[in-house]
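A.B. asks: Please find the sequence and the predicted model below.
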Amino acid sequence: MTVRIPDAVRLTGISRSTLYVLIRDQRIETVKVGRSRYIVVASLQRFIDANRM
């Protein structure tokens, strides 16, 4: 299951620029299909779970 970056921003409240940093640092997994990049939901969930307080 994947979501586009704007959807991940809405779902998580994480800013777009922060998401791009997390993607660049390979802390969140993405899949590229054609020219579009999608965030793997399980990867996003693992990141959120690991950073809960």
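C.D. replies: Sure thing, it's come through.

A.B. asks: C-alpha only now, for contacts and for neighbours.
C.D. replies: OK.

A.B. asks: in the helix or strand hosting residue 38, what's buried?
C.D. replies: Element membership for residue 38, per DSSP states H and E: strand 36-40. Buried residues in strand 36-40, counted by 16 or more other C-alpha atoms under 10 Å: 38-40.

A.B. asks: Same question for stretch 6-26.
C.D. replies: So stretch 6-26, judged by 16+ other C-alpha under 10 Å, has buried residues 8-9, 19.

A.B. asks: Counting neighbours, what do you get for residue 29?
C.D. replies: Using other C-alpha atoms under 10 Å, residue 29 has 18 other residues around it.

A.B. asks: In addition, the following structure is provided for comparison:
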Amino acid sequence: MSIASVEVVPLAKTGGLPPVFLTVEEAARCLRVGRTTCFGLIRTGELESLMIGGLRRVPADAPAAYLARRRAEQRAA
């Protein structure tokens, strides 16, 4: 199962649509890291995020993209 297919919010709450954005806490759960580590990845630019109003949100596909980059880096090393 890929990270992109992890259901973070029950589909009934989103009207049957998958989430477009994740909270930082949801992204951290997808990556199986802590909230502080997730904020560190965001701060260094390794994990994509945006501000929407005053809220920090992570695009739903960003955790999978981060993992793909890390895997490629490790294969190249």
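C.D. replies: Right, received. Where do you want to start? Everything quoted here is computed from the prediction, not taken from an experiment.

A.B. asks: mind checking what residue 31 of the first structure lines up with in the second structure?
C.D. replies: Residue correspondence to the second structure (TM-score structural alignment): residue 31 of the first structure is matched to residue 50.

A.B. asks: pretty sure that match is in contact with residue 56, am I right?
C.D. replies: Yes - Residue 50 of the second structure is within contact range of residue 56, at 5.7 Å (criterion: C-alpha atoms under 8 Å).

A.B. asks: and the spatially most central residue of the first structure, what does it touch?
C.D. replies: Central residue of the first structure (C-alpha atoms, centre = their mean): residue 39, 4.6 Å from the mean position. Going by C-alpha atoms under 8 Å, 6 or more residues apart in numbering, residue 39 of the first structure touches 2-5, 8, 28-31.

A.B. asks: Determine which two of those are furthest apart.
C.D. replies: Across these, the longest distance by C-alpha to C-alpha is 13.6 Å; it joins 8 and 31.

A.B. asks: Alignment lookup: residue 28 of the second structure to the first structure.
C.D. replies: Under TM-score structural alignment, residue 28 of the second structure pairs with residue 9 in the first structure.

A.B. asks: measure the nearest residue to residue 21 of the second structure once chain neighbours are set aside to residue 76 of the second structure for me?
C.D. replies: Spatial nearest neighbour of residue 21 of the second structure, chain neighbours left out: residue 59 (4.4 Å); criterion: C-alpha to C-alpha, 6 or more residues apart in numbering. Noted for residue 59 of the second structure: a distance of 26 Å to residue 76 of the second structure, by C-alpha to C-alpha, to the nearest Å.
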